[in-house]
Structure formats: structure tokens, C-alpha cells
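Participant: This is the structure alone, sequence omitted:
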């Protein structure tokens, strides 16, 4: 390979609505225009990446395409004063990996306003242990900790073995919260307890279908990653003046709920949009994740794979079998 040629996972449309993915050589000249060219050292695997890799047009409109909504590496070229060659940086969210060539390639080129300087206290790899999932968890934790103190009662994390959920469990436990973790995977109870969960709630018990508008208050707050009936049950089970932050709809985008939890208990529901988070909040969340919220032995939340392993792991996450975070080394 020359300095202008690099490897990337490329997804191509094929016959019969199929999509093929393989590692190909690409040219830097093929990348979209942008202020900052980044040599990617690490990325991470998210559910949105897997959707892009199977041709989901709600995520990616045009193919061939390189997914990867996360990237961490060093600046190779910069047109702006704020970044210079060799600076360690990361990019999460915005349009990266959706309709802009993403972090599953060894180079990305993006607008300067998408780029975050690597926070002091994190390595490039550690930043991708967090990635979009960890950053999303961090936003939820920001909203929760502003309104709910550890002594207010236990907090609930749904989808706890996933990327967002596992980071949320670990960070909230570090901050002194009593964490109840929802999962349908009994084999992962030891994993969840190992990262800080004090209580395991079976997924079947987390969804109330009685139709009652309110349930017994149990949770001072919650971070929900799944939506649907589980989110509705969580809200109906939240204690007065509690806060629920939500970021997912893998169970359902529907919310079967009345207004009673909000007007009789003062429960607050806050949505998390990590893709378009304003830069001032984005930088604050990253500083927290790198500093006071940083989990000891953070890499225990993840496993590392190579580019050659990506396709198989995309199948794993689509089946709902991914545990914790998957870091992709682009070396």
C-alpha cells in the first residue's frame, strides 16, 4: 500500500436486495471533502453500524459505503488552526459512518466541528471502549446525576449487557449508586455483578402488561436503552421526582403510557440525542468519562477485534448477542 491507499470494510448492494461486505483497498482521494483527515487507529462496533452493513436505508442511503460511527486516531492533515498533524482526536456521531465514510476504514475525512481532542486521561483505545455507546451512557448519566442523588434510591439500567447499558452500570456504580440491571441473559449475571450491578432484574419481570397507569415506585431514576413496554413500565415504577433518560427503541418505538406518572409523581423523561449533541456538552461528557467517571480497568468492558473479524461480529450484534463493547483495531 502507498500512503494514499488504505484498507476499509466496504458494503456493496448486490442482487435480490442483498448486501455484501468485504475488506477492500480505497484511496484517500475517494473520501468526502472535509477540514481534517484522520488516520484511524481504533473504532468500535455499534448496532447502527450493523444496520448500515445490511443496507438499512434509514441509516445509510447510498452504497457502496464504509460504516463506523466511531473513530479515534491521529490527525494526518488539517486545514484549520485548531488541529495539527499528529494530534490525537476522536469523532463520534454526526453523520460519520451513516452517509459519510466511517471508522471501519483506516482514514476518515470530516468537518472540523465534528472533531474532539482526545481528553486527558484516555488513550485512543480507551476512548473507543466508550465510543458512541459510552458517550450516550455518559449523557444519560449527566442528566440523571443532576437530578438524582445516590441516596435517593436504586437506579435501573435496561438492556444492561449492551454497549450503552454496560457502561451505564459501571459508571453509576462507581459514582455510588445502587444499580439494578435488566437483562434476559441469565448467563451474563456474573458479568453484570462484576461491573457493579447490585441487583439483576429478569427482562420478563421488567415489562408490566396489566395496563395499570401507575405501579409501585421502586426506582429513583433509570437509563433505558430499549423503549417500548419496558420503558413504560420503568416510568410507571419511578419514585416521585425521579428522572428517566431514554435512548433506544430496539423493543419498540411505541410508548404505551398515560400522563399520570408525570402529573402525579413529577417524573421526568429526558431523551438522549448523542448524534447531534452540542459541542459544549459533548466536551463536558468526555471530560467526565476521562476523569471522575472513568471506570477502573475500563478495558474489561470490552474485547478487541481486527478488521477481518468485523463481518462475523456484525452478525453477532444483529442477533442481540453482543456483550459489553467491541473495539476494532484498524492497524
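Facilitator: Cool, got the structure. All of these numbers come straight from a predicted model, not from anything done at the bench.

Participant: make it CA atoms for all contacts and neighbour counts henceforth
Facilitator: Will do.

Participant: element containing residue 22, please.
Facilitator: Assigned by DSSP states H and E, residue 22 belongs to strand 19-27.

Participant: Just the residues contacting whichever helix or strand comes after that strand, thanks.
Facilitator: Counting by DSSP H and E, the element after strand 19-27 in chain order, helix or strand, is strand 36-44. Contacting residues not belonging to strand 36-44 are listed as 68-80, 83, 103-112, 124-125, 128-129, 131, 325-331 [Cα atoms under 8 Å, 6 or more residues apart in numbering].

Participant: Next one for the comparison:
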């Protein structure tokens, strides 16, 4: 028996989540069993804990799209008992039981060895949000972005993805402009390395101008909507935007083709769920080398399984700052 956060749905379609003891025989099929040490909370987790958001197919369900821990049993030659591993994505915690439990059983193809020097708790301070941020930065670098070309914009900067993006970019020597709608987060963002704080309202007005003054050498965008429409018009010639979220809506309001054909701007889509193994490994190795652990620690809010129903509701309301690290054994 082990503890897990179990979400159940009643006949009226309402969901409720609570910590329960469940038997190991109920774990899904898979060739690696992991003793989970830590998990975290993402926007998708909030949906899966609460209304489901169309992500959860069957109930009862154990959410948690991320986890890190130690291999307990393995039928795959790549992993042996005692190995430290991390999992993000692959619809785990959505269509399959996930990491909000003391044990998880998954396909070995979905795991990544924890890089040397990175502990399971640190890996979950990073989680899907931090992995996505690193994938975005790698994509921007692959398109030619380098320090010294001008400020790099990070939207939704106080959130999980934004916080990691700000910290990594600053560590790599970039000048970072952080966008936030919460004025009280300015000191937090400067502590992560931001050199300029941009109020959200400065970038949310929809305009019909084909182009604006060139400002940004790159952008990690977690917002989309009207903000992305404005940002695209302000990118420097040949610069790129890595799009990782849609907190401001799924459309790109006010966007025109002109930034793409007159300035050669690139819009790069970043998906972390189905990323190939090689890209995941490269990103986790970059996280281990390029994310300052002291700055990572300033983002962390500790939690336990019993805290998750409230935290899931809070993240859906935009009330979570930085990264939550869930000790599933506390």
C-alpha cells in the first residue's frame, strides 16, 4: 500500500480529490516501477486535479505530469534498481496515472536519467515548466540568438516557465526584460536576473500598425493573444519568438504577416510533451549546467500531497508564483 492523490468523479460530473492509500496492484502497466520522491504543480495538473479540462479520460485518476525518484524495479536493460530518473510529459498524469503518488509505473522510453549533479528535488523545482523554458532557449539559440544582440523578452515572467527562463538567460549573459501583470513581483524577477520590468498593460493593446520600433533580440512567450501580436511587431530583424503557452488566449490578436516577410521574424512552436529522447536529454544536461541552483531555490514553494487540491485551484487562477515542489513522502 502507498499514498496517492486520487481524483474521483461523481454521477453529477463533479470531481473531488483526496489522499488515499492504494494497492500497488492498481498501478498501470509498464516496464519500470519508480519510487517517487518529488513532483510539482503545472497548469495541466490544476486541470487534472479539478475539472479535468478534457485531459483525463478515466476515473479514479492519479494526476501529476512530472515526477523524479529512484527506480525500484525494471524489465528494461536501460534502467536498474537504484537509478535516479525524471519523467515529464508523454500524457502521464493525464491519460495515465502520474506522479502524485509514492509509486509510479511507466514505460522506460518516457524516462530520462537524472543528470549528474542534479538531485530529484531540484529536478522537480525545474519540472515541465523549466524543461519547456530550456527547450525554448535552445530553439532561440539554434536560430542564432546570442548575448549582446539586445534585450530578450520573457512574458508571463513570474510563472513557472518564465521564472526559469529569466534565471537561465541572465546566467548565460543575456539582458532580460521580464513582463508581468503583478507589480509586487518586480523584486522577485530582478532577483532572478531581470534587468528591466515591463508592465503587462504596456503590451496588451491591440494595434493595427504593421510594424513597431525594433526592440527585442528574442522572446520566450507564455501568453499569446494580444501580447504576442504586439511583440511580433517589435522584434528585431531576423529575431525569433519561442511560443510555449496561451495564458492570454489561443489566437494571436492583431497579428499581421508583415513581421515575417519584412523583418524575417521567426515564430517557433515549443512542445515538451512529445519531445524526442535526444532533445530531452540535451535539455536536462543544459539545465544542470546553466540554471543557477541558488536562483532556482528562490522560486521554490514546498508542498505535500494534501496541499494539492488547493494548489491546483490556485494555479488555474494565476495565483502561483515560481515553482512548487511536492514531497510525496511527507
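Facilitator: Received it, and whenever you're ready, just let me know what you need. A quick note: this is a predicted structure, and the numbers were derived from the prediction, not measured.

Participant: TM-score for the pair, please.
Facilitator: For this chain pair, the superposition-based TM-score is 0.97 by TM-score structural alignment, normalised by the length of the second structure; 327 aligned residues with a Cα RMSD of 1.1 Å.

Participant: and the strand holding residue 22 of the first structure, how far from the second structure on average?
Facilitator: Averaged over the aligned pairs, strand 19-27 of the first structure sits 0.7 Å from the second structure after superposition, using mean Cα distance after the TM-score superposition for the first structure.

Participant: and the contacts of strand 36-44 of the first structure, which are buried?
Facilitator: Applying 16 or more other Cα atoms under 10 Å to the contacts of strand 36-44 of the first structure, the neighbour count classes 68-78, 83, 103-112, 124-125, 128-129, 131, 325-330 as buried.

Participant: thinking residue 249 of the first structure is in contact with residue 230, fair?
Facilitator: No - under the criterion of Cα atoms under 8 Å, residue 249 of the first structure makes no contact with residue 230, lying 10.2 Å away.

Participant: Which one of the two is surrounded by more residues?
Facilitator: residue 230 (26 against 15; other Cα atoms under 10 Å).

Participant: what's the spacing between that one and residue 269 of the first structure?
Facilitator: 14 Å (Cα to Cα, to the nearest Å).

Participant: Now for the two: what residues contact both?
Facilitator: Between them, residue 230 of the first structure and residue 269 share no contacting residue, judged by Cα under 8 Å, 6+ apart.

Participant: ok so, going back, out of the contacts of strand 36-44 of the first structure, which sit inside strands?
Facilitator: 70-78, 107-110, 325-329 (DSSP state E).

Participant: mind listing the strands for the stretch 151-300 of the second structure?
Facilitator: 152-154, 176-180, 196-199, 218-221, 240-243, 266-269, 300-304 (DSSP state E, counting those that start in this stretch).

Participant: Next, format those strands as a markdown table and append distance to residue 51 of the second structure.
Facilitator: Output for the strands of the stretch 151-300 of the second structure, formatted as a markdown table (distance: least, Cα to Cα, whole Å):
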| stretch | distance to residue 51 of the second structure |
| --- | --- |
| strand 152-154 | 29 |
| strand 176-180 | 27 |
| strand 196-199 | 31 |
| strand 218-221 | 26 |
| strand 240-243 | 25 |
| strand 266-269 | 27 |
| strand 300-304 | 21 |
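
Participant: Mean neighbour count and distance to residue 290 of the second structure added to those strands, as a markdown table?
Facilitator: Listed next are the strands of the stretch 151-300 of the second structure as a markdown table, based on neighbours: other Cα atoms under 10 Å; distance: least, Cα to Cα, whole Å:
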| stretch | mean neighbour count | distance to residue 290 of the second structure |
| --- | --- | --- |
| strand 152-154 | 29 | 17 |
| strand 176-180 | 26 | 15 |
| strand 196-199 | 18 | 21 |
| strand 218-221 | 29 | 17 |
| strand 240-243 | 24 | 19 |
| strand 266-269 | 16 | 22 |
| strand 300-304 | 16 | 18 |
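
Participant: out of these, nearest to residue 1 of the second structure?
Facilitator: strand 300-304 (18.1 Å; Cα to Cα).

Participant: what does the closest one correspond to over in the first structure?
Facilitator: Matched against the first structure by TM-score structural alignment, strand 300-304 of the second structure falls on residues 302-306.

Participant: Have a look at how far, on average, that stretch is from the second structure.
Facilitator: Looks like 1.0 Å for stretch 302-306 of the first structure (mean Cα distance after the TM-score superposition for the first structure).

Participant: From the rest of the structure, what touches that stretch?
Facilitator: So stretch 302-306 of the first structure is contacted by 129, 324, 325, 326, 327, 328, 329, 330 (Cα under 8 Å, 6+ apart).

Participant: How far off centre is it?
Facilitator: 16 Å (Cα atoms, centre = their mean, to the nearest Å).

Participant: now swap in stretch 122-132 of the second structure and tell me
Facilitator: 6 Å.

Participant: Show me where the second structure has its helices.
Facilitator: Counting by DSSP state H, the segments of the second structure that form helices are 43-49, 120-142, 160-171, 186-192, 225-234, 258-262, 277-290, 293-298, 308-316.

Participant: Pick the most buried one from the ones you listed.
Facilitator: helix 160-171 (a mean of 27; mean count of other Cα atoms under 10 Å).

Participant: Kindly name the residues of the first structure that line up with that helix.
Facilitator: So helix 160-171 of the second structure sits over residues 163-174 in the first structure, by TM-score structural alignment.

Participant: once aligned to the second structure, how far is the matching stretch on average?
Facilitator: Looks like 0.4 Å for stretch 163-174 of the first structure (mean Cα distance after the TM-score superposition for the first structure).

Participant: Could I get the helices of the second structure in TSV, plus columns for distance to residue 208 of the second structure?
Facilitator: Compiled in TSV, the helices of the second structure are given as follows (distance: least, Cα to Cα, whole Å):
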stretch	distance to residue 208 of the second structure
helix 43-49	32
helix 120-142	27
helix 160-171	27
helix 186-192	30
helix 225-234	9
helix 258-262	11
helix 277-290	37
helix 293-298	39
helix 308-316	31
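
Participant: closest one to residue 205 of the second structure among the ones you listed?
Facilitator: helix 225-234 (6.7 Å).

Participant: in the first structure, what residues pair with that closest one?
Facilitator: With TM-score structural alignment as the criterion, helix 225-234 of the second structure aligns to 228-237.

Participant: can you tell me which residue in the second structure aligns to residue 271 of the first structure?
Facilitator: Per TM-score structural alignment, residue 271 of the first structure is aligned with residue 269.

Participant: any idea how far its match is from residue 101 of the second structure?
Facilitator: 32 Å.

Participant: same question, residue 140 of the second structure
Facilitator: Relative to residue 101 of the second structure, and taking Cα to Cα, residue 140 of the second structure is found at 36 Å.
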